[in-house]
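Undergrad: The following block contains a protein sequence and its predicted model.
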Amino acid sequence: MDPAGGCPHADNARLLVAGAVAEVVLPGDVPGAAVLGHEALKEFLAHPEVAKDAAHFTALREGGIPDGWPLLTFATVHGMTTADGDDHRRLRALVGKAFSVRRVETLRPRIESVTAELLDRLAEAADGGGIADLRASFALPLPLGVICELLGVDAAHRGRLHHLSNQVVSTAIGPEEATAANRELAAVLAAVVADRTAHPGDDLTSALIAARDEDGDRLSPQELIGTQLLMIVAGHETTLNLITNAVRALCAHRDQLLLVRSGKADWSDVVEETLRWDSPVSYFPFRYPTRDLTLDGTRIPQGTPVLAGYSAAGRDPATWGPDAHLFDVTRPARTTGPGRHLSLGHGAHYCLGAPLARMEATIALERLFTRFPALDLAVPETELARHAGFVGNSVRELPVRPTP
């Protein structure tokens, strides 16, 4: 795996020709595997003999993973993403109420209000030379602001939290940088917990501090910090990439934008097709077979760290047909409906924040292209610098001309 990342689609297509599962070498020469094919990934994500707990990670258990390994947080953070069975169900139940469809719907007015404010700022940012960075001015502050408000995180922390979460998911930084970023992120989140403990409010962090499960147990301090970290990172990085990738797709496919404007497709179709065609997450770490596992004819040894290849599965011709590489917002509902693509997960670990991400992206895109119907990229797509690392899948900046 190239730690620097880059556009994954050409490599994914080449690997898929060879099979649905690939042996990979992770940073630090750590042997691993990646599941690329849609059906194989769907089976793998729900397989009863595949675990998330790093106790099953053979190389880590045997001391073969250094402290500064750039992917270590994915394996060792305490929270839902590294829990199995009853532990996972307990953690998910404590958080799940805040992300129900009904609870998310109550956030709609606030999301619409923030979107309107950001569109005003985007127009102002472009006043000087007619060009603005849509990623920094619009696609980032919307989901980051919403998730931080939901968690009760003070606005003063938000810029730093984005920088640190970006470092945590990067595969392209060195051991010292990775260690420092993780320590600082934990310290910032601990400060948020201390503040909410002393001054509880109507926010998710305060609720998690007070919450007890059916047996009367609260989240441990490590689980609380781990849950916050998950909410911050997953609650804005993926939606940031989703909005960015959707704008890129529509600017490059004006015919698809016209289909939406003519009523032949709607904005939710754009969101679902973007999730399939250019998944916000390319390869997500980690799951571990609890025994030697054969998937699509390929043996994955017990304890191997396995990447979920969402960007590859989204363009797998075996599932999506020979036009899998094409962006088409009119694909039949059976292929673009929620749950059909795998970009928000599958099985017990399906993304809790999916309703929120879908709502944010749908509102953002509709309001953006209504306000700026002629919006277009200010530079060719080929000149856009890619996200650092092979976990996130997007570009670092998105210069646009927001023409009224």
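TA: Ah, there it is. Residues are numbered from 1 along each chain as shown.

Undergrad: contacts and neighbour counts: CA atoms only from here.
TA: Will do.

Undergrad: mind listing what residue 196 touches?
TA: By CA atoms under 8 Å, 6 or more residues apart in numbering, the residues touching residue 196 are 152, 205-206.

Undergrad: meant to ask about residue 396
TA: Neighbour list for residue 396: 135, 384-388 [criterion: CA under 8 Å, 6+ apart].

Undergrad: In the residues you listed, which residue is surrounded by the most others?
TA: residue 388 (23 neighbours; other CA atoms under 10 Å).

Undergrad: ok, back up a step: can you list the contacts of residue 196 in a markdown table and add distance to residue 188, neighbour count and secondary structure?
TA: Shown next, in a markdown table, are the contacts of residue 196 (distance: CA to CA, whole Å; neighbours: other CA atoms under 10 Å; DSSP: H, G, I helix; E, B strand; the rest coil):
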| residue | distance to residue 188 | neighbour count | secondary structure |
| --- | --- | --- | --- |
| 152 | 13 | 20 | coil |
| 205 | 13 | 26 | helix |
| 206 | 16 | 20 | helix |
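
Undergrad: Second structure for comparison follows:
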Amino acid sequence: MGHPRPLVIDPTGRDIHGEAARIRERGPVTLVELPDGVRAWAVSSPALLRRLLTDPRVSKDPRRHWPRWIDGEIAPEWPLFTWVAVRNMFTAYGGEHKRLRALVSKAFTARRTAALRPRVEEIAAALLDRVGEAGRHGRVVDLREEFCYPLPIQVISELLGLPEEQGPELRAVVDGVFHTSATPEEVTDTYARFYAALGELVALKRRSPGDDLTSALIAARDEGDTRLSEQELLDTLVLMISAGHETTVNLIDNAIHLLLTHPDQLAHVRSGRVRWEDVVEEALRLEAPVASLPLRYAVEDLEMSAFGGPEGLVIRQGEAVLAAYAAAGRHPETYGEDADRFDVTRADKEHLAFGHGAHFCLGAPLGRLEARIALRAVFDRFPGLRLAVDASALEPIDSFISNGHRSLPVHLS
């Protein structure tokens, strides 16, 4: 089968779900064009995506399996450069992935995550005190800025031992990493600033180690037998900081927005018919915090029919694959004709928002915990919470990867 004309992805992410629908319409696997003409196969069928994400013939390592990277065709100015260039478990394959993941997985055990509950509740309560002050006398509050954002960033900052004064700079550079329509100058500036900030953090923790994940990773680098390189150390911190808050910010933002625009669904929770867990899972399914995740690569020719996909379609060795999570989360093949509807009572809320297989998000239990605590806290504290603008006026983040709102203006009562 010849290559069809690719669907050009809008790098600004202005209409993530409209674009996801167009991806689905073209079949379970379709060719798309990313910024700068880079082509990839977008996979939107949940069943097919699961099979591909668990197959060892699909890699995340561009240095071994993406000819365009190996041949030097991908420039540092490419808006997705950081997503591909980092050397950490996100872009590792096989034994390398296991080695790098093992270093971090100790920090995200079920027991450790559960132990964070009281601290997350404390942070949420303190933030909502500030929100209450800001919203006095009917003033509009940007809930994304004042609550959805600072909650996960404070949690991950404490886990990593980040000094408070580094917060604003790290936030700015993480926003830059997700900004998929950035100019070449913005891309290279973000890259340089990120590594400068992390270099400062590592130097500080080498001088004054603490009981935190950064110090533990430095110890593994300097004293352990894991062969963790300095670049892997820095890039593991890049991953922890980026993945550790952006996705959870979007999850909390989207869930609050969905409940405020679907009062009948909020009533289900308030009556006790469903749990906050149900809200979180349905929000993850309907509004995947990461809409599309770059990139994976075929280690050898992959006949899609062998994965339950279309006959005659082959992803050739070295071609790139894009996991289309937003498209998969609303796929009628799995969720029926009402897949676009927010329904907290839906029986099947299983989703791929945190990935699948060897690269399943290590921080998923923590993200879920933060979201449950945040939602319960904000709706208990402000039962009259309502949007301050028409829902159609809310603007999406400038990204086709990150799925959330630029702001979430509300009245508290």
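TA: Yep, that arrived. No experiment lies behind these values; they were computed from the predicted model shown.

Undergrad: follow-up on the earlier one: could you dump the contacts of residue 396 of structure 1 into JSON lines with distance to residue 260 of structure 1 added?
TA: Listed next are the contacts of residue 396 of structure 1 as JSON lines, based on distance: CA to CA, whole Å:
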{"residue": "135", "distance to residue 260 of structure 1": "22"}
{"residue": "384", "distance to residue 260 of structure 1": "26"}
{"residue": "385", "distance to residue 260 of structure 1": "28"}
{"residue": "386", "distance to residue 260 of structure 1": "28"}
{"residue": "387", "distance to residue 260 of structure 1": "28"}
{"residue": "388", "distance to residue 260 of structure 1": "32"}
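
Undergrad: Rebuild those as TSV, extending it with secondary structure and distance to residue 18 of structure 1.
TA: TSV is the format used below for those (DSSP: H, G, I helix; E, B strand; the rest coil; distance: CA to CA, whole Å):
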residue	secondary structure	distance to residue 18 of structure 1
135	helix	35
384	coil	29
385	coil	29
386	strand	26
387	coil	26
388	strand	26
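
Undergrad: one step back: tell me the one of the contacts of residue 196 of structure 1 nearest residue 48 of structure 1?
TA: residue 205 (31.5 Å; CA to CA).

Undergrad: dump the residue contacts of the aligned residue in structure 2 for the closest one.
TA: Aligned counterpart of residue 205 of structure 1 in structure 2: residue 214 (TM-score structural alignment). Listed by CA under 8 Å, 6+ apart, the contact partners of residue 214 of structure 2 are 160-161, 202, 205, 237.

Undergrad: Neighbours of the residue mapped onto residue 50 of structure 2 from structure 1, how many?
TA: For residue 50 of structure 2, the aligned residue in structure 1 is residue 42 (criterion: TM-score structural alignment). Per other CA under 10 Å, the neighbour tally for residue 42 of structure 1 reads 20.

Undergrad: Was I right to think residue 42 of structure 1 contacts residue 342?
TA: Yes: at 7.2 Å, residue 42 of structure 1 counts as touching residue 342 under the criterion of CA atoms under 8 Å.

Undergrad: Which residues does stretch 361-369 of structure 1 contact?
TA: Contact partners of stretch 361-369 of structure 1, identified using CA under 8 Å, 6+ apart, comprise 111-112, 115-116, 119, 239, 242-243, 246-247, 267-268, 271, 375.
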